[in-house]
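Participant: everything below, folded, please.
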Amino acid sequence: MIVRSRAPLRLGLAGGGTDVAPYCDLFGGHVMNVTIDRYAYTSLSPSQDGRCRFSTLDSGAHEEWHCGDVIPTHGPLQLLKGVYNRIVHEFLGGDAAALHVRTFSDAPPGSGLGSSSTMVVALLQAFVEYFNLPLGEYEVAKLAYEIERKDLGLAGGKQDQYAATFGGFNFMEFYANERVVVNPLRIKDWVWAELEASLVLYFTGVSRASADIIDQQSRNVGQSKQSSIDAMHSLKREAVQMKECVLRGDLRGLEVTLQAGWEAKKKTATSISNPLIENVERVAFANGARAAKVSGAGGGGFMMFLCDPEERLRLSRALLEQGGSIMDFHFTAQGAIAWRIT
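Facilitator: A predicted model of the protein is given here:
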């Protein structure tokens, strides 16, 4: 038997960063995001020789371990090994399972599309199917968060795990004691289509480690740096405004909110923007863009631009001249899924 799974990547539309402690614990966070038809994939199959095998098919990394060994979680395969260890110890009573775990993703780490957290969700969804574990969406997302942030010690927030698990347009609320509320939004078909046609997703060609940016944001809040806290408050308000604009179909208001959120985001940490990003922004606005934002923590990865659909081709051509690439995509309402091949 083989179990396969996939989980969708996401675009962070507004409020990103307010899902990170200590801000969300002190003030509560609001985030607006949407998943797209680009995915992280996992495949689980039995290993017949009693060894555990971990492989990332896109990067070519591979490790093998005797299943009775303590499997360390450092290195390029830490996500795969971290999920495996948690499942074995929490749900299998410590009895190691001889499995071959394979993964690949439609986006590189550091893309700003939540690729690492999405991969953890895809891995968990495959294990849930393989072992018939009684976990629903909230439990899968929470467990993914715990594995990534606590077991592996990777800095970041909570929105990515919940976006990948639930899918679709969601307005998310984050509170103290790890309480999370996911509010799925019912988007009118014409709004969905117009927004999809108006968004251009551009990869800068530079992947970045988000941990340093997130650490700086957390330190600024923890040290009560008022300018950073005020910027986070603005991000939170703009997530609410974004939700209202999307539900009403106020696309001009959405443009204003997206741009205001990006300007506030840049005030939460110094490394969120840089000369490369600023240059791409200038080119975009000179070629039809009405609003711009970096998806994710910042510093690189993917940038998103809103424009009139008639300007999409001109904008895309101008961006391609900057040396990056355009990713075609569609929104998707489906979250993480898994299935069996017998």
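Participant: C-alpha only now, for contacts and for neighbours.
Facilitator: Fine.
Participant: so where do the strands sit in the stretch 151-300 of the chain?
Facilitator: Secondary structure of the stretch 151-300 of the chain (DSSP state E, counting those that start in this stretch): strands at 169-174, 180-184, 199-203, 289-294.
Participant: residue 146: which of these is closest?
Facilitator: The closest of the strands of the stretch 151-300 of the chain to residue 146 is strand 180-184. By Cα to Cα, the value is 13.3 Å.
Participant: the inter-axis angle of that closest one versus strand 169-174?
Facilitator: Interaxial angle of strand 180-184 relative to strand 169-174 (axes from the mean of the first three to the mean of the last three Cα atoms, to 10 degrees): 160 degrees.
Participant: outside of strand 180-184, which residues touch it?
Facilitator: Strand 180-184 has contacts (Cα atoms under 8 Å, 6 or more residues apart in numbering) with 162, 168, 169, 170, 171, 172, 173, 174.
Participant: repeat the analysis, applying 6 Å as the threshold.
Facilitator: 170, 171, 172, 173, 174 (Cα atoms under 6 Å, 6 or more residues apart in numbering).
Participant: tell me where this protein has helices.
Facilitator: Remark: helices assigned in the chain by DSSP state H are 23-27, 78-91, 115-131, 137-145, 159-166, 189-198, 210-222, 226-248, 251-265, 275-285, 312-320.
Participant: re the thing from before, dump the strands of the stretch 151-300 of the chain to CSV, plus distance to residue 156 and mean neighbour count.
Facilitator: Formatted as CSV, those follow (distance: least, Cα to Cα, whole Å; neighbours: other Cα atoms under 10 Å):
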stretch, distance to residue 156, mean neighbour count
strand 169-174, 13, 24
strand 180-184, 15, 16
strand 199-203, 21, 22
strand 289-294, 16, 24
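Participant: indicate which one of those is closest to residue 230.
Facilitator: strand 169-174 (17.6 Å).
Participant: could you give the angle of that closest one to helix 189-198?
Facilitator: Going by the same axes, to 10 degrees, strand 169-174 makes 90 degrees with helix 189-198.
Participant: can you give me the angle strand 169-174 makes with helix 226-248?
Facilitator: Going by the same axes, to 10 degrees, strand 169-174 makes 140 degrees with helix 226-248.
Participant: from residue 96, how far out is residue 69?
Facilitator: For residue 69, the distance to residue 96 equals 9 Å [Cα to Cα, to the nearest Å].
Participant: between the two, which is the more surrounded one?
Facilitator: residue 96 (20 against 10; other Cα atoms under 10 Å).
Participant: before we move on, back to that, give me whichever of the helices of the chain is most buried.
Facilitator: Sort the helices of the chain by mean neighbour count, taking mean count of other Cα atoms under 10 Å, and helix 159-166 sits at the top with a mean of 30.
Participant: mind giving me the packing neighbours of that one?
Facilitator: helix 115-131, helix 137-145 (3 or more Cα pairs under 6 Å, 6 or more residues apart in numbering; DSSP states H and E).
Participant: out of the ones you listed, which comes closest to residue 197?
Facilitator: helix 115-131 (23.2 Å).
Participant: just want the angle from the closest one to helix 78-91.
Facilitator: Using the same axes, to 10 degrees, helix 115-131 lies at 40 degrees relative to helix 78-91.
Participant: alongside the first, I'd like the structure of this one:
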Amino acid sequence: MAMIVTRTPFRVSFLGGGSDIEEWFSRHGGAVLSTAVDKYCYVTVRDLPPYFDYSIRVSYSRVETVGRLANVRHPLVREALRLYRKRDVEVHYDADLPGRSGLGTSSAFAVGLLSALENGAGRFVSKRALADKAIHLERRVLKERGGWQDQIAVAFGGLNHVRFSASGYTVEPVCLDAAFKKTLIECLHLVYIPTRRISGKVSFSNRTPTRRFVPQLRFLQDSVEEGIRLLKDQDIQGFGALMHECWLRKRTISRVSNAAVDAVYRAGLRGGALGGKLLGAGAGGYMLFVCRPTDAAAFKRRIHPLNLVPIRFDDEGTSVIYYSTGKGA
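Facilitator: Model (predicted):
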């Protein structure tokens, strides 16, 4: 039986979130600064042997065994299999971190699944094509609310400046001095706040941008260029302060925070963080802080160590890590 396994990174978004929503960037343009990190989801797709009383098996946080595609409850899996007219198949999802927590996990699943289906059919597909297909699946077919940055970040990998316009998007890698890039990752601290949510239900993207939000969204969008300049100048303090200002502004236009999130953010600042933000749509999940290297020890003492998640940059993006045709030698 043929089997393929893909590995797709999760992502951390620094600046510009919200301007990647099509309702916004089709009129105003958009920009984000984000990176893929070394926490992954793994998607296995294999042909199902003809010995079972079901034709489709899907394993994620639950296990589904069904005889008809229409009976698959996971919408992303169901519609992906429909697009590829795939039957007699098993799909298995594993991940390093919990889903629905602000790291682009659902889009990583989409990109990894589409990569497995494309490569399993014997077709080479570019990372851009995978991002485009995932955007189409999530935003057009499933009609899930949200932006475009997640699919792009996890497909391409790396630290990127992504620009959006009515005609599409461009991806420009942000090149930093190797020594500073190592310092930068040591300054980033990912903290888990154990409250999961479905992003489309709480995010700014759940409503059309109104006139009163335009100045704040423009500031968030324009902050990307400033953030890149600060990184190239190796100005960690300025970068942290910019993230802090953007977080304060985003809280005014979106229901991204709550008492638990605010308490963690205040604790981080008291521990020496220069700034930070809640990742993704908000209301729980992962919060990113930026600290000076000299303040890392004090920060870790202030934040419970079990909630800290070590990260490194991922420069590869989605990849196939195992492929077997199922045919003998």
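Participant: aligned partner of residue 125 of structure 1 in structure 2?
Facilitator: Here residue 125 of structure 1 is matched to residue 115 in structure 2, going by TM-score structural alignment.
Participant: for its match, give its distance to residue 323 of structure 2.
Facilitator: 12 Å.
Participant: repeat for residue 154 of structure 2
Facilitator: Distance from residue 154 of structure 2 to residue 323 of structure 2, by Cα to Cα: 20 Å.
Participant: cool, residue 256 of structure 2 as well?
Facilitator: 40 Å.
Participant: ok, those two, which is more surrounded?
Facilitator: residue 256 (22 against 17).
Participant: in structure 1, what sits opposite the more buried one in the alignment?
Facilitator: Looks like residue 256 of structure 2 aligns to residue 272 there (TM-score structural alignment).
Participant: try residue 195 of structure 2
Facilitator: Aligned partner of residue 195 of structure 2 by TM-score structural alignment: residue 206.
Participant: that match reaches residue 300, doesn't it?
Facilitator: Yes - counting by Cα atoms under 6 Å, residue 300 is a contact partner of residue 206 of structure 1 at 5.4 Å.
Participant: those two - which one has more neighbours?
Facilitator: More crowded of residue 206 of structure 1 and residue 300, by other Cα under 10 Å: residue 300, with 26 against 14.
Participant: aligned partner of that one in structure 2?
Facilitator: Match for residue 300 of structure 1 (TM-score structural alignment): residue 284.
Participant: give the contact list for its match.
Facilitator: Contacts of residue 284 of structure 2 by Cα under 6 Å, 6+ apart are 193, 195, 196.
Participant: any idea which of those residues is the one closest to residue 57 of structure 2?
Facilitator: residue 196 (25.6 Å).
Participant: number of nearby residues for residue 13 of structure 2?
Facilitator: With other Cα under 10 Å as criterion, residue 13 of structure 2 counts 24.
Participant: what of the one 3 residues further on?
Facilitator: By the measure other Cα under 10 Å, the count of residues near residue 16 of structure 2 is 28.
Participant: report the central residue of structure 1.
Facilitator: Centroid-nearest residue in structure 1, with Cα atoms, centre = their mean: residue 114, separated by 1.9 Å.
Participant: residues in contact with the counterpart of it in structure 2?
Facilitator: Alignment note (TM-score structural alignment): residue 114 of structure 1 maps to residue 104 of structure 2. By Cα under 6 Å, 6+ apart, the contact list for residue 104 of structure 2 reads 10, 11, 150.
Participant: please report how far the residue nearest to residue 104 of structure 2 when sequence neighbours are not counted lies from residue 96 of structure 2.
Facilitator: Excluding the flanking residues, the one nearest residue 104 of structure 2 by Cα to Cα, 6 or more residues apart in numbering is residue 150, at 5.3 Å. From residue 150 of structure 2 across to residue 96 of structure 2, the span is 17 Å (Cα to Cα).
Participant: measure residue 296 of structure 1 to residue 47 of structure 1 for me?
Facilitator: 37 Å.
Participant: then residue 218 of structure 1?
Facilitator: 42 Å.
Participant: now do residue 175 of structure 1
Facilitator: Residue 175 of structure 1 is 42 Å from residue 47 of structure 1, by Cα to Cα.
Participant: same question for residue 82 of structure 1.
Facilitator: Taking Cα to Cα, one finds residue 82 of structure 1 at 18 Å from residue 47 of structure 1.
Participant: what does residue 246 of structure 1 give?
Facilitator: For residue 246 of structure 1, the distance to residue 47 of structure 1 - Cα to Cα - is 48 Å.
Participant: could I get the contacts of residue 284 of structure 2 as JSON lines with distance to residue 111 of structure 2?
Facilitator: Formatted as JSON lines, these follow (distance: Cα to Cα, whole Å):
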{"residue": "193", "distance to residue 111 of structure 2": "26"}
{"residue": "195", "distance to residue 111 of structure 2": "25"}
{"residue": "196", "distance to residue 111 of structure 2": "21"}
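Participant: residue 184 of structure 1 -> structure 2?
Facilitator: Going residue by residue (TM-score structural alignment), residue 184 of structure 1 aligns to residue 173.
Participant: just want the angle from the strand ranked longest in structure 1 to helix 226-248.
Facilitator: Ranked by number of residues, the top strand in structure 1 under DSSP state E is strand 29-46. Per the same axes, to 10 degrees, the angle that strand 29-46 of structure 1 makes with helix 226-248 is 80 degrees.
Participant: what range in structure 2 matches strand 29-46 of structure 1?
Facilitator: Under TM-score structural alignment, the match for strand 29-46 of structure 1 is residues 30-47.
Participant: that stretch against structure 1, how far on average?
Facilitator: Compared with structure 1 after fitting, stretch 30-47 of structure 2 has a mean deviation of 0.6 Å; criterion: mean Cα distance after the TM-score superposition for structure 1.
Participant: give me the distance between the counterpart of residue 266 of structure 2 in structure 1 and residue 274 of structure 1.
Facilitator: Residue 266 of structure 2 maps onto residue 282 in structure 1, with residues paired by TM-score structural alignment. Distance from residue 282 of structure 1 to residue 274 of structure 1, counting by Cα to Cα: 12 Å.
Participant: for the nearest residue to residue 64 of structure 2 once chain neighbours are set aside, what are its contacts?
Facilitator: Closest residue to residue 64 of structure 2 apart from its sequence neighbours, by Cα to Cα, 6+ apart: residue 58 at 5.0 Å. Taking Cα under 6 Å, 6+ apart as the criterion, residue 58 of structure 2 is in contact with 64, 90, 91, 92.
Participant: just put those in JSON lines and tack on distance to residue 223 of structure 2.
Facilitator: Output for the contacts of residue 58 of structure 2, formatted as JSON lines (distance: Cα to Cα, whole Å):
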{"residue": "64", "distance to residue 223 of structure 2": "44"}
{"residue": "90", "distance to residue 223 of structure 2": "44"}
{"residue": "91", "distance to residue 223 of structure 2": "40"}
{"residue": "92", "distance to residue 223 of structure 2": "39"}
